[in-house]
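Chemist: using only what follows, build the 3D model:
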Amino acid sequence: MSKGFLYREIADGIAGQIRSGVLKAGDKLPSVRTLCIEHGISMNTAKRVFWELEAQSLIASKPQSGFFVSRLQRYKLPLAEVSRPSLIANDKEPDELISRVYANIGRNDLTLFSVGIPSGNLLPLAKLKKEILQATRELQQGGAEYEPPQGNIKLRRMVAARSLAWEGDLHEDDLVTTSGGMNALSLCLMALGKPGDTIAIESPCYPGVFQLALSLGLKVIELPTHPVTGITIEGLKKVLHKIDLCLLIPNFNTPLGSCMPDEHKEEVVRLLAERNIPLIEDDIYGDLFFGTQRPRCCKSFDTEGNVLWCSSVSKTLAPGYRVGWIAPGRHKEKLLKLKLVHALSSTSVVHEAVGNFLKTGRYDHHIQQLRRTLQTNYQHYTDAIAAYFPEGTRTSRPQGGLALWIAFDKKIDTRELYDLAIRKHISIAPGRMFTLQNQFENCMRLCIGLPWSDELKFKLKQVGDLAKML
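Modeler: Reported below is the predicted structural model:
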């Protein structure tokens, strides 16, 4: 039997034991390594077994503990469907809804399910303040001088060291610092694209990516995307002859929270390299994994310098600090020239502070706590959705990140739901924001980065009650 079907056979066997009661809610499953030994399969095939079971809501992962039979499986919340966007290039402006929703950023009178960042209550703000003070003492002239164009050496050195966790094996000279993740993506698109070029992007995807591409005169093709495993390889193959660039968020993309299997990442890198199509990889959520191991990046499969790996601390540590970086591969000189033109230098004090936060191990301690909180939040959200949302509601199965994707019955328009919710001082992100096409009108994204409380549970109930009214 081929490996492609073997993982399903193994998953079906475990699923049968769960449904028959042989394995009960809370029971721990064998580890990935144990499954490999028992069935003579590869690590990737074993992981696909667990992804399949997670997609059916039969199991759940716990950080540093493994996989367990889900206590949520009794709710049988169905999985959101694979997206099926038109594969025709689009260069139309996004819906004005984006501006309305993001105008709510910073409003303390709203429950902001719509903003995909962790709450300040989940961030080590006091420790970061101390790092800023320390950086002003350590830097020449207190950080008032320009730093080298490539960026803060301590930050680049620590990012390079951390790349070993995903088999990136980067060196400090491979990296260029930026003013946050969006600045990294912007520099990549400006360096590699020109007006009229076509770029392939996941569907649904973060609205800012679409807006950025359109602002630079690019046309966008949206790729079919599975809520668990990311873009479909077949969907990408169908448009290879049409595209000049590709931008993906392989690890826990927003709004789905999907994570591409390693074999898919390797195949995507190969397919694009064969046609000399650059891949811009946004790994901004990569550290927010729910399982026991950080996922690999497409960059780890890149042997030709064709992948431009971008990331930042905006979703993990300090959104307002605007600290990001790029490993641009063979395009490094283009990126450095653009940075000189558009920024000249990064903010020395802040980048030094973040570099030191990484060096001292404080970041690792913080991120472990944040991952645990986010996974627990995801479970709380799913409980509330099962209890209070309309029958037939579908959800994604995020394996990390900050987003939970909700799909209602087709008759529910989440733009109307947004208008109703805002009157209750609740802001949601309607699905139409995450595409340039007429799709996802019945969907929405919820941020799971808010501290869980009885009040938050009540707010979710209000959203569910309003959806039932529609």
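Chemist: could you use CA atoms for every contact and neighbour count after this?
Modeler: Noted.
Chemist: now the farthest one out in the protein, which residue is it?
Modeler: Most distant from the centre of the chain: residue 141, at 37.6 Å, with distances by CA atoms, centre = their mean.
Chemist: so is it in a helix, a strand, or just coil?
Modeler: Here residue 141 is recorded as helix under DSSP: H, G, I helix; E, B strand; the rest coil.
Chemist: and it, how close does it get to residue 348?
Modeler: 11 Å (CA to CA, to the nearest Å).
Chemist: and residue 146, by the same measure?
Modeler: Separation of residue 146 from residue 348 (CA to CA): 7 Å.
Chemist: which one's more surrounded, these two?
Modeler: Ranked by neighbour count (other CA atoms under 10 Å), residue 146 and residue 348 place residue 348 first, with 20 against 12.
Chemist: spatially nearest residue to the more buried one, not counting backbone neighbours?
Modeler: Nearest residue to residue 348 in three dimensions, chain neighbours excluded: residue 143, at 5.4 Å (CA to CA, 6 or more residues apart in numbering).
Chemist: pretty sure that neighbour contacts residue 351?
Modeler: No. With contacts counted by CA atoms under 8 Å, residue 143 stays clear of residue 351, the gap being 9.9 Å.
Chemist: so between these two, which is more surrounded?
Modeler: Taking neighbours as other CA under 10 Å, residue 143 and residue 351 compare with residue 351 leading, 27 against 18.
Chemist: please report how far the residue farthest from the centre of the chain lies from residue 377.
Modeler: On the measure of CA to CA, residue 141 and residue 377 end up 44 Å apart.
Chemist: need the contact list for the closest residue to residue 217 other than its chain neighbours.
Modeler: Leaving aside its sequence neighbours, residue 217 sits nearest to residue 195 (CA to CA, 6+ apart; 4.2 Å). Contacts of residue 195 were listed using CA atoms under 8 Å, 6 or more residues apart in numbering, and they are 216, 217, 218.
Chemist: distance of the second one from residue 99?
Modeler: When distance is defined by CA to CA, residue 217 is 20 Å away from residue 99.
Chemist: here is the second sequence; please produce its structure so I can put it next to the first one:
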Amino acid sequence: MPPPAPKPNPQPLYTQVADAVAKLIGDGTLRPGERTPSLRAVCNQHGVSMSTAVQAFVELESRGLVEPRHKSGFFVKQPAPQMRAELPKPPRVPMAGSLGNLHASLFDAVASENVIALGGAVPGADILPTVKLNRMLAEKARHAGARGVAYDLPPGSEVLRRQISKRMARGGAIVAPAEIITTCGATEALMLCLRAVTRPGDVVAVESPTYFGILHVLEALSLRALEIPADPEHGMRLDVLQRVLQKQRVNACIALPAFSNPLGASMPDEAKQRLVAMLKEREIPLIEDDVFGALPFGPKRSRSCKAFDDAGLVLFCSSFSKTLAPGYRVGWVAPGRYYHAVRMAKLTHTLATATLPELAIAGFLAEGGYDHWLRSVRVIYKDNVTQMRRAILAEFPPGTTVTDPKGGFLLWVTMPPKVDALELYDRALAKGISIAPGHMFSPGQRHTNCIRISCGERWSPRIAGAIGTLGMLAKRLAV
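Modeler: Here you go, the predicted structure:
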């Protein structure tokens, strides 16, 4: 039997057209002050007569959604101040569901102009060299010609890879440009590496707490996270990892040796060498996440794990998101013996990295301004961390502890046991402040009275006020 015919819409045709345009306005596709589609365009889109289109806009005008302008058409009406809708607030998402839900909720808050974003590990826009980068991007666009709009297939921009090779040498890793693949940020680099060295169901050793983005990737790839406790000062506990490796099979390990996320821990060089040797003995690949490695508060960066790799088992991942431009989404991976597997994974994942951002960053590095920029931004981040840490210890309930990182711009705050970080997250968001609850940094939800605070924005009275509010809310939860 043929399917039943759809029931006719009981509303008049002009009302249906008006509702369609109203939805565009309600969804924000058409913003206040913008011109609406013309009457002729509405006729063509909806297959209606001109008289029906006119009736639809009369209806929209009666609803207070549009206003006519002489010889210019209809425009979306500016709402009255008291009717201005607030941006939706990210809901509390139970951790029993997908980790990615809370991950997305956090970044919804970061993107909101109405929220003081202390939750995302994102540099403040006023700190970044935006003007110089934009000029560089425009210059590269003018001179790139057809190359600027072509796919930059993996391994990616050669000029950028040469610059990256020089930067990696400063951390002791001698990696040729031909051994590097550019990526769409460090998160893609991590995913490509995991796809290259694991299969669904494999066990991956991770620090605890660790960056929730890593846990999200593991979840997406159906991998099992094995939590290894991390020391707030020195990172992953290698004594615990050693005992674990003696008892069970581990297919890969992910470490953040330089100013880890969220602890800000810095693994000593001798411990990095020991970690590489320990995993080499068992032929276990090490994925090294080094996104904060270029941001020590001291005069120079420490050596990377990749510097101690003589077997090609270390897959080094990093990006320029924490130092230059998060939105450019330019990262890289030096995958060692897994080069071909990572390259194929890149081809099937995003195919290529955006060409013009690669060229702009390569130009910024080649001109010699990057080192000067890093020296200045390290001072800013160090000051931010110092001010934020002092304020948290003064404003939060007694018994609160705060990490003391030597680089990066993240703080890990451990509050009294009664303080539920998710409850604090909810209450803070209601006050227009976003934080990252500790639940996000462990698949076993081991850090329920902890939060991560980003110091990526310049210290200001606005930030100080937010810390005061967080402290007040935490004190109420602590009793």
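Chemist: more neighbours, residue 217 and residue 99 of structure 1?
Modeler: Shown here are residue 217 of structure 1 and residue 99; by other CA under 10 Å, residue 217 has more neighbours (15 against 11).
Chemist: aligned to the more buried one, what sits in structure 2?
Modeler: Under the alignment by TM-score structural alignment, residue 217 of structure 1 pairs with residue 222 in structure 2.
Chemist: pretty sure that match sits against residue 204.
Modeler: No. Checked against CA under 8 Å, the pair residue 222 of structure 2 and residue 204 is beyond contact range at 10.8 Å.
Chemist: isn't residue 195 of structure 2 right up against residue 344?
Modeler: No. At 9.9 Å, residue 195 of structure 2 and residue 344 do not qualify as touching, with contact defined as CA under 8 Å.
Chemist: for the two, work out which one has more neighbours and name it.
Modeler: The residue with more neighbours, out of residue 195 of structure 2 and residue 344, is residue 195; 18 against 15, by other CA under 10 Å.
Chemist: that one matches what in structure 1?
Modeler: Aligned counterpart of residue 195 of structure 2 in structure 1: residue 190 (TM-score structural alignment).
Chemist: leaving out chain neighbours, which residue sits closest to its match?
Modeler: residue 216 (7.3 Å).
Chemist: can you give me the neighbour number for the one you found?
Modeler: Applying other CA under 10 Å, we find 16 residues neighbouring residue 216 of structure 1.
Chemist: where do the helices of the stretch 301-450 of structure 1 begin and end?
Modeler: Remark: helices assigned in the stretch 301-450 of structure 1 by DSSP state H, counting those that start in this stretch are 332-342, 348-359, 362-388, 414-423.
Chemist: need these in a markdown table with distance to residue 303 of structure 1, can you?
Modeler: Compiled in a markdown table, the helices of the stretch 301-450 of structure 1 are given as follows (distance: least, CA to CA, whole Å):
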| stretch | distance to residue 303 of structure 1 |
| --- | --- |
| helix 332-342 | 15 |
| helix 348-359 | 27 |
| helix 362-388 | 29 |
| helix 414-423 | 43 |
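Chemist: what's the closest of those to residue 119 of structure 1?
Modeler: helix 362-388 (10.5 Å; CA to CA).
Chemist: which strands and helices sit next to that closest one?
Modeler: Judged by 3 or more CA pairs under 8 Å, 6 or more residues apart in numbering; DSSP states H and E, helix 362-388 of structure 1 is in contact with helix 454-469.
Chemist: Provide the aligned range in structure 2 for the helix it packs on.
Modeler: The aligned range for helix 454-469 of structure 1 is 461-476, by TM-score structural alignment.
Chemist: same check on stretch 100-114 of structure 1?
Modeler: Aligning stretch 100-114 of structure 1 against structure 2 (TM-score structural alignment) gives residues 105-119.
Chemist: and the residue most central in space within structure 1, how close does it get to residue 410 of structure 1?
Modeler: Closest residue to the average C-alpha location of structure 1: residue 253 at 2.9 Å, with CA atoms, centre = their mean. Distance of residue 253 of structure 1 to residue 410 of structure 1, computed by CA to CA: 24 Å.
Chemist: aligned to residue 452 of structure 2, what sits in structure 1?
Modeler: Under the alignment (TM-score structural alignment), residue 452 of structure 2 maps onto residue 445 of structure 1.
Chemist: that match: neighbour count?
Modeler: By the criterion of other CA under 10 Å, residue 445 of structure 1 has 27 neighbours.
Chemist: could you verify my assumption that it touches residue 432?
Modeler: No. In this structure residue 445 of structure 1 lies outside contact range of residue 432 using CA under 8 Å: 10.1 Å.
Chemist: now list whatever residues contact both of the two.
Modeler: Counting by CA under 8 Å, 6+ apart, nothing touches both residue 445 of structure 1 and residue 432.
Chemist: count of neighbours near the residue nearest to residue 115 of structure 1 when sequence neighbours are not counted?
Modeler: Residue nearest to residue 115 of structure 1 in three dimensions, not counting chain neighbours: residue 447, with 6.3 Å by CA to CA, 6+ apart. For residue 447 of structure 1, the count of nearby residues is 26 (other CA under 10 Å).
Chemist: also residue 68 of structure 2?
Modeler: Neighbours of residue 68 of structure 2 under the rule other CA under 10 Å: 15.
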